[in-house]
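Novice: quick one: sequence and predicted model below, then my questions.
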Amino acid sequence: MKSTHFLFLLGLLAACNSQPKDKEKETEAKAEQPASHEPTVNCYQYATATDTVRLTLVHVGDNINGMLIYQLKEKDRNVGSINGTMNGDILLADYTFKSEGTQSTRQVAFKKAGNAFIEGYGESAEVNGVEKFKNVDSIVFSSSMKLEEIPCK
């Protein structure tokens, strides 16, 4: 009888000791899985009494998508989407927009400056129907229209 109780207790101890190892393996497996890329959304705006530029960025991994709206005095309103990437502090993206009923695509560049973005300008040329910067390294970020971070609506 004593040997039966001893074997039972030994089996019980062995079973108890194996559970933490399983949990350790489970924890290690979870740690090895790549982190999911939850989208992060940030909104930026430049606004005066007559002009508004609004930029909404959705970060998913290395990709950035979003919306860009230009409402400038005495110019046509442009509303469209952007798709690009961050290279250091520079956002380089294709902007597909509608203006006066016509859809167009052009490359845009914004430089991150603290909690704001400043749009860059440079010489461009049409490549396969898209206006692209001729030399990304020569883009000038001196615009007075600083898009400050705002709460997203």
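Specialist: That came through fine. Predicted model only: the values in this text are computed from it and were never measured. Numbering: from 1, shown residues only.

Novice: from now on I want contacts and neighbour counts done on CA atoms only, so please keep to that.
Specialist: Will do.

Novice: need the residue closest to the centroid of the chain.
Specialist: Closest to where the C-alpha atoms of the chain average out (CA atoms, centre = their mean) is His59, at 1.5 Å.

Novice: I'd say it and Ile82 touch.
Specialist: No. At 11.6 Å, His59 and Ile82 do not qualify as touching, with contact defined as CA atoms under 8 Å.

Novice: joint contacts of those two?
Specialist: Contact criterion CA atoms under 8 Å, 6 or more residues apart in numbering; residues shared by His59 and Ile82: Asn65.

Novice: alongside the first one, take a look at this:
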Amino acid sequence: MRTTVLAIITCAAVVSACNSSGSKQPGDSVSTAEAVKAGEAGAACYQKVVGKDTFHLQLIVNEDKANGVLDYNFFEKDKNSGVIDGTLSDNILRATYHFQSEGQTSDRPVVFKVMGQQVYEALADNFDANGVPVFNADNSQLKFEPQPYNKVDCK
């Protein structure tokens, strides 16, 4: 529990550093900690644009642990904004995404394949009774979105 709280606080600091406007907006999911420079935190930032939708992923990897910030900005829809906390093994990141959307706080699993300058988001095999994505436990059986997140400078 303590590790999770520390990871969220670290991610909050990174969110502050990456927020290009430098100010909080109503509905931001993270509201704690002083800003730290993304470069000092060892963060890697990625972005994917699909039509008018923009997705941002910021990762801080320490050995096999990874945490960071994940934002889904859907055009003319509510955005999902939050933090991820998980493990990285054989270039596969399995994490819990703790986010806010439509005023509600939720958790769901996310899986990414980290490939140098690009990151690919996994597609869920199915969904449980509550609509939570379920991913194959065998990394070799995972399927990924064809369009990657591309590495960008952290802001």
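Specialist: Received it, and whenever you're ready, just let me know what you need. No experiment lies behind these values; they were computed from the predicted model shown.

Novice: returning to that earlier point: can you tell me the closest non-neighbouring residue to the residue mapped onto the residue nearest to the centre of the first structure from the second structure?
Specialist: Mapped onto the second structure by TM-score structural alignment, His59 of the first structure lines up with Val61. Excluding the flanking residues, the one nearest Val61 of the second structure by CA to CA, 6 or more residues apart in numbering is Asn67, at 6.7 Å.

Novice: packing partners for the helix or strand encompassing the one you found?
Specialist: Remark: Asn67 of the second structure resides in strand 65-73, with elements defined by DSSP states H and E. When contacts are defined as 3 or more CA pairs under 8 Å, 6 or more residues apart in numbering; DSSP states H and E, strand 65-73 of the second structure sits against helix 2-18, strand 53-62, strand 80-89, strand 92-101.

Novice: can we see that at 7 Å?
Specialist: Packing contacts for strand 65-73 of the second structure, counted by 3 or more CA pairs under 7 Å, 6 or more residues apart in numbering; DSSP states H and E, involve helix 2-18, strand 53-62, strand 80-89.

Novice: what's the most buried one of those?
Specialist: Sort those by mean neighbour count, taking mean count of other CA atoms under 10 Å, and strand 80-89 sits at the top with a mean of 22.

Novice: that one packs against which elements?
Specialist: strand 65-73, strand 92-101.

Novice: against the first structure, where does that strand fall?
Specialist: Using TM-score structural alignment, the partner range for strand 80-89 of the second structure is residues 78-87.
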